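Chemist: My questions are about this predicted structure, shown below with the sequence.
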Amino acid sequence: MSKYQRLKGRSFLAWVVLAALYGCAALERPESAVSDRVFPRVLQAGDVLDLHTGTKLSFEELIRALETVRIVYVGEVHAREADHEVQQRIVEGLWKAGKRIGIGVEMLPRTVQAPLDLWVRGTVDEAEFLEAVGWERHWGFPFEAYRPVFVFAREKNIPMRALNAPPAVARKVAHHGLEALAEEERRQIARHFFMDDAAHRAYIQEEFKAHVPGGIKDFETFYQAQLVWDETMAESLAVWLVQEPLDQVVVLAGKAHVNQRFGIPERVRRRLEHRYAVVVPAAVNEAPEQVTAEVGDYLVVTAAEKPAPGHGKRLGVLLDKNPEGRGLRVRQVVPGSRAEKAGFLAGDLIVAADGDPVSDVSDLHRRFQSPQDAVVFTVDREGRVMEIRVDFGR
């Protein structure tokens, strides 16, 4: 029997166990998750707070508290270095505590699990790994921010799991709905979708109001696309917990997927009863004292954040390659970023930078390495060509 046949058998067993457990997990949120108490506090960078009791903890005490749960979610703003540093400290702290841990990542679709396994085993170098998983195509944010955790996992042989759905499938759902997926595409995402969480639907409704349509059919398809991310990551985690003899898993994902718990965390618990904790990094100049137990379980206060996320020469956009070959499509604009201030919108097609054609993210990276303080982007917005100037010298 080949290793692939053995893996297929293990996956089938995991699905059987999950199916048996599906109706057993409580659907209400944990009692601790609905606390609305606000504690008077003055916080500074480096503080750690138990959001249920208002007690300040050392980072070591935080690690000891996190040792008691099966999944630790550490949210991030993708372009924020401080959030990645918190994630790294938690991963290293739990590993040093002697836990058999795994690391689940939003950044990669589960279709690239094989090259991720090769990375952890040390059989491919970084360039080969990034090419094999299509990092620029699937994610777009610089690997440099994630390298410390990936390298630590490789050095310590910590299992990693690609959790997400393929971006192209999610985009197709946003444009046409779940019913438009081909059978093969449907197999690449979660089997079950829970669409009855009113709080989550209301949250996504606010996101939809601020979103440029860009070919999206309506709110329902937009909501289905968001669930493609959350449900697929939740399903991937639940299957992994059944398959692997791990003490706990640390999940690295965007804050929108983990804060308030109605994204990934509760969708995993619907599939498999367990205890989890949500860690919320928040900059000291972004009112961390207003973060309550509705948002997460533990608050880690980080240093003051610059007004525009995406510091250095980062533009502040999430990009996809255009399947038609011309330009890069703006999937998302980071709030407060240079891109937002300059007028970029989700759905824009960047076709040139300072007159040079753009077809790959590396084209932009090379442009940003040059010494000029401003770049003029040529953008195709639903057939209307315009120029957008972005000042990188401020």
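Modeler: Thanks, I have it. Numbers count the residues shown, from 1 in each chain.
Chemist: contacts, neighbours, all on C-alpha from now
Modeler: Fine.
Chemist: which residues sit against the longest helix belonging to the chain?
Modeler: For the chain, the helix that runs over the most residues, judged by DSSP state H, is helix 219-243. Contacts of helix 219-243 with the rest of the structure, by CA atoms under 8 Å, 6 or more residues apart in numbering, involve 10-11, 14-15, 17-18, 104, 106, 110, 161, 163-165, 170-171, 173-178, 189-190, 192-194, 201, 204-205, 208, 216, 257, 263-265, 267-268, 271-272.
Chemist: Now that we have the residues you listed, which of them are buried?
Modeler: Buried subset of the contacts of helix 219-243 (neighbour count, 16 or more other CA atoms under 10 Å): 10-11, 14-15, 17-18, 104, 106, 110, 161, 163-165, 170-171, 173-178, 189-190, 201, 204-205, 208, 216, 257, 263-265, 267-268, 271-272.
Chemist: Comparison target below:
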Amino acid sequence: MAVLALAVGCAGMNQTPPRALAPGDYLAPPDPRPLSQEELTRRLTQARVVLVGERHDHPGHHAVQLRVLKLMAAQGPLVVGVEWLQQDAQTACDALSAGKITLEEFHAQVKWDQSWGFPWKMVAPIFAEVRAKGLILVALNAPQGVVRQVAAGGLKSLTPEQRASIAPSLNLDDPAYREKVARQFAFHGVKDPQAQENFFAAQVVRDETMAHNLSLRLDPWPDGGKRGLVLAGAGHLAGDMGLPPRIARRLPGAAPLIILPVSAQGAQAMVMAAKNAPANLLAVSTPAPPPPPRLGLLLGVENGGLVVKRIIPGSPAQKAGVLPGDLLLAVDEKPLTSPKGIHDAIKAAPFAPHTYLLERDGRRLNLTIALPKPGTAQPAKPVN
């Protein structure tokens, strides 16, 4: 027995330690070993519906999505649904799938910069693959105007026409998802219960409508022979919340396979906490790019402008003198009707000075803010 114990101990000592994880590795928690290409392909082949998450501005995450798309496209008919496009872009999607329009024409027809706004170059290879392989492309998202209306006034505020533009079936009985939204609101300092309920309903509208639009293209299910790939923000794919249960409700037996792109360190941590792993597979991506410059404001749409609900401590906005309750009316003399106006101005000139027209205590003032480049101080000056 002692000899056996010694032999086992020596064998353990001689085992080669696992190599460090690298971009391109895939893991299936709780197993810390990367999957082989054959095993990854096998798992994708077995899945009828695959969901791949993303951080919208992370090129490495979109590279993961492209790899999964190529592997699945080689296995048979594939429906590719994307969160990035609202359902009114479906005509352009059909034209791209049929090879009737170029990528440049598609970019223009879907009004990419206005409707989504994240860098086109990150996802252009995905759309190019769709066009080259003739894959079925589906614009999954609900109309943005309807989602905003629900967030502002709840489902009861929708007109019959607006209600008909989203999923017929909306399951609002989701305590875990509701609690997640409540935590997000608490973090941002918003305590109004009705505002929380409306925002929760808006999130459900998006998830249910995306699941509905996917299911329409996979009909008849399960006998149609098509498989589905969904590319969407990681927040829509979390565990038993968001998209997975809503897809499973419409496509019985689908058992969506969830793939989450993560850093090498994140993958290791999630494997160690296997019981709480947020996905079936973890895809190690390239490192995250630097975060985009931000003012540091939580805004609400009120009174013909954007009201400052909360300011992140130490942010450029706080250092410049912006106060909670300020009403932002314009940036660089362009009226503000949504936060996108600020995003567009900063995107066009990230570190240039931008002039914001504010209303405070009944008087108006201009505040010029230039977001600092890394390692520089922030200039800001109020102008009467």
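Modeler: Okay, I see it. Note that the coordinates shown come from a computational prediction; the quantities given were computed from them, not determined experimentally.
Chemist: Please work out the TM-score for the two chains.
Modeler: In this superposition the chains share a TM-score of 0.74, using TM-score structural alignment, normalised by the length of the second structure; 341 aligned residues with a CA RMSD of 4.2 Å.
Chemist: follow-up on the earlier one: how far apart are the longest helix of the first structure and its match in the second structure?
Modeler: Its aligned residues in the second structure lie a mean 1.2 Å from helix 219-243 of the first structure after superposition (mean CA distance after the TM-score superposition for the first structure).
Chemist: Please compute how far that helix lies from its chain's middle.
Modeler: Here helix 219-243 of the first structure is found 12 Å from its chain centre; the criterion is CA atoms, centre = their mean, to the nearest Å.
Chemist: Where do the helices of the stretch 151-300 of the second structure begin and end?
Modeler: Shown for the stretch 151-300 of the second structure, the helices assigned by DSSP state H, counting those that start in this stretch span residues 160-164, 175-187, 193-217, 243-250, 264-272.
Chemist: contacting residues for the residue nearest the centre of the first structure?
Modeler: Nearest to the mean C-alpha position of the first structure, by CA atoms, centre = their mean, lies A253 at 3.1 Å. Contacts for A253 of the first structure (CA under 8 Å, 6+ apart) come out as Y73, V74, G75, E76, V105, E106, M107.
Chemist: That one corresponds to which position in the second structure?
Modeler: Aligned against the second structure by TM-score structural alignment, A253 of the first structure finds its counterpart in A232.
Chemist: Could you count how many residues lie near G355 of the first structure?
Modeler: For G355 of the first structure, the neighbour count with other CA atoms under 10 Å is 11.
Chemist: Kindly report the same for E155 of the first structure.
Modeler: So E155 of the first structure, with other CA under 10 Å, has 12 neighbours.
Chemist: Please say which position in the second structure it maps to.
Modeler: Using TM-score structural alignment, E155 of the first structure sits opposite A132 in the second structure.
Chemist: just to revisit the earlier point, would you format the helices of the stretch 151-300 of the second structure as JSON lines with distance to A349 of the second structure included?
Modeler: Below are these laid out as JSON lines (distance: least, CA to CA, whole Å):
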{"stretch": "helix 160-164", "distance to A349 of the second structure": "36"}
{"stretch": "helix 175-187", "distance to A349 of the second structure": "29"}
{"stretch": "helix 193-217", "distance to A349 of the second structure": "31"}
{"stretch": "helix 243-250", "distance to A349 of the second structure": "35"}
{"stretch": "helix 264-272", "distance to A349 of the second structure": "33"}
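Chemist: if you compare those, which one is most tucked away?
Modeler: Highest mean neighbour count of the helices of the stretch 151-300 of the second structure: helix 193-217, a mean of 22 (counted as mean count of other CA atoms under 10 Å).
Chemist: Determine the angle, from 0 to 180 degrees, between that helix and helix 243-250.
Modeler: What separates the directions of helix 193-217 of the second structure and helix 243-250 is an angle of 50 degrees, with axes from the mean of the first three to the mean of the last three CA atoms, to 10 degrees.
Chemist: so helix 193-217 of the second structure versus helix 175-187, what angle?
Modeler: Angle of helix 193-217 of the second structure versus helix 175-187, following the same axes, to 10 degrees, is 130 degrees.
Chemist: A277 of the first structure: neighbour count?
Modeler: Neighbour count of A277 of the first structure, defined by other CA under 10 Å: 23.
Chemist: What sits closest to it if chain neighbours are left out?
Modeler: The spatially closest residue to A277 of the first structure, leaving aside those adjacent along the chain, is V72, at 5.1 Å (CA to CA, 6 or more residues apart in numbering).
Chemist: quick one, what contacts the one you found?
Modeler: By CA under 8 Å, 6+ apart, the residues touching V72 of the first structure are L66, Q248, V249, V250, V251, Y276, A277, V278, V279.
Chemist: where does it land in three-state SS?
Modeler: Under DSSP: H, G, I helix; E, B strand; the rest coil, V72 of the first structure falls in the strand class.
Chemist: how about it, what's its match in the second structure?
Modeler: Using TM-score structural alignment, V72 of the first structure pairs with V50 in the second structure.
Chemist: Please apply the same query to R137 of the first structure.
Modeler: For R137 of the first structure, the aligned position in the second structure is occupied by Q114, per TM-score structural alignment.
Chemist: Return the distance of the match of A253 of the first structure relative to P261 of the second structure.
Modeler: With distances taken as CA to CA, to the nearest Å, A232 of the second structure is found 12 Å from P261 of the second structure.
Chemist: quick one: common contacting residues for the two?
Modeler: Common neighbours of A232 of the second structure and P261, using CA under 8 Å, 6+ apart, are V52, G53, E54.
Chemist: Can you show me the strands along the second structure?
Modeler: 26-27, 49-52, 78-86, 136-141, 227-231, 257-262, 281-284, 297-302, 305-311, 327-331, 334-335, 353-360, 363-370, 380-383 (DSSP state E).
Chemist: before we move on, back to that, quick one: closest of the helices of the stretch 151-300 of the second structure to E333 of the second structure.
Modeler: Across those, E333 of the second structure has its closest neighbour in helix 193-217 (30.2 Å, CA to CA).
Chemist: and the closest one, how far out from the chain's middle?
Modeler: In terms of CA atoms, centre = their mean, the centre of helix 193-217 of the second structure is set 14 Å apart from its chain centre.
Chemist: Repeat that for stretch 378-390 of the first structure.
Modeler: Stretch 378-390 of the first structure has its average C-alpha position 28 Å from the chain's average C-alpha position, going by CA atoms, centre = their mean.
Chemist: start to end distance for that stretch?
Modeler: Terminal-residue distance, stretch 378-390 of the first structure (CA to CA): 11 Å.
Chemist: residues in contact with that stretch?
Modeler: So stretch 378-390 of the first structure is contacted by 214, 338-339, 342-344, 347-355, 374-377 (CA under 8 Å, 6+ apart).
Chemist: Repeat that for stretch 318-325 of the first structure.
Modeler: With CA under 8 Å, 6+ apart, stretch 318-325 of the first structure has contacts from 137-141, 327-334, 359-361.
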